[in-house]
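# no sequence on this one, just coordinates:
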């Protein structure tokens, strides 16, 4: 395969030249040196939960400050009628309560969907286990 590698990691030329610049014509590395690579370095870095929670906390505080400013700027009393009830609330508070009611309705619909999907997954898991036991026995 050629001359043995020298201290610099390049093969000596066939003329016996062992200087650091001597080597093959293509400049390729010749030798048995294999770099040792730690497999942990190739694994993706996992983000910690605390950093995500911290970012969510900061975002939540910013949203709360913006809501507080909105409520303070829209403190004009407004008369509301709902079915037989008549009441008065500051406009900002009324809009905030409307947004909270919408979020609760959305969470309720999402919870029902998650519940039905969970039931379906459990049913499919039982079916998979039944098939597995049938094939084994």
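Here it is on my side, so go on. These figures come from a predicted structure and were not determined experimentally.
# Please make it C-alpha for all contacts and neighbour counts, starting now.
Will do.
# What ranges does the protein have for its helices?
In the chain, the helices defined using DSSP state H lie at 49-73, 91-136.
# For residue 26, which of those is the nearest?
helix 49-73 (49.5 Å; Cα to Cα).
# Can you work out which other helices and strands pack against that closest one?
Applying 3 or more Cα pairs under 8 Å, 6 or more residues apart in numbering; DSSP states H and E, one finds that helix 49-73 contacts helix 91-136.
# Which other helices and strands does the helix it packs on contact?
Using 3+ Cα pairs under 8 Å, 6+ apart, helix 91-136 is in contact with helix 49-73.
# about what we covered before: could the helices of the chain go into CSV alongside mean neighbour count and distance to residue 84?
Formatted as CSV, those follow (neighbours: other Cα atoms under 10 Å; distance: least, Cα to Cα, whole Å):
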stretch, mean neighbour count, distance to residue 84
helix 49-73, 12, 26
helix 91-136, 12, 18
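# what about versus this one:
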């Protein structure tokens, strides 16, 4: 099988520089085998492991925060009065905020999936013509 592609020409040597040798070796300062080693692939297991490590570090910092903020505070919510440690009150508030954000995100995802399903159904309908 022959190809109609043109073969690239050799570049002209730079004035005052070494002639083109046709070698594709790495530059003089590069470590040996630098061009031969493929870039490592990112795997799901590696991403999960990194996420677990970051999560554990966040939990450690959260535990330290809660332990350092043990002063009792009065919290009033919907007519209820509760005395809890400051760190725990802030943690509960953060979790409640996260739940609200997750609920809003879930509602938007459900809406987008419903719209996509409707679009797919209208595209798959045969034309009555």
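Okay, I see it. These figures come from a predicted structure and were not determined experimentally.
# Make CSV from the helices of the first structure and add distance to residue 80 of the first structure to it.
Converted to CSV, the helices of the first structure look like this (distance: least, Cα to Cα, whole Å):
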stretch, distance to residue 80 of the first structure
helix 49-73, 17
helix 91-136, 9
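# Give me the aligned partner of residue 79 of the second structure over in the first structure.
In the first structure, residue 79 of the second structure lines up with residue 84, judged by TM-score structural alignment.
# what's the neighbour count on its match?
5 (other Cα atoms under 10 Å).
# From the centroid of the second structure, which residue is nearest?
residue 47 (8.7 Å; Cα atoms, centre = their mean).
# Identify the residues contacting the aligned residue in the first structure for that one.
Aligned by TM-score structural alignment, residue 47 of the second structure pairs with residue 52 of the first structure. Residues near residue 52 of the first structure by Cα atoms under 8 Å, 6 or more residues apart in numbering: none.
# repeat for residue 73 of the first structure
Per Cα under 8 Å, 6+ apart, neighbours of residue 73 of the first structure: residue 92.
# Need the counterpart of it in the second structure.
Checking TM-score structural alignment: residue 73 of the first structure goes with residue 68.
# Residue 55 of the second structure versus that match, what's the distance?
The gap separating residue 68 of the second structure from residue 55 of the second structure is 20 Å, by Cα to Cα, to the nearest Å.
# same thing with residue 96 of the second structure?
Taking Cα to Cα, one finds residue 96 of the second structure at 18 Å from residue 55 of the second structure.
# Against residue 111 of the first structure, how distant is residue 125 of the first structure?
21 Å.
# ugh, wrong one, I meant residue 133 of the first structure
33 Å.
# Check residue 52 of the first structure too.
Counting by Cα to Cα - residue 52 of the first structure and residue 111 of the first structure are separated by 24 Å.
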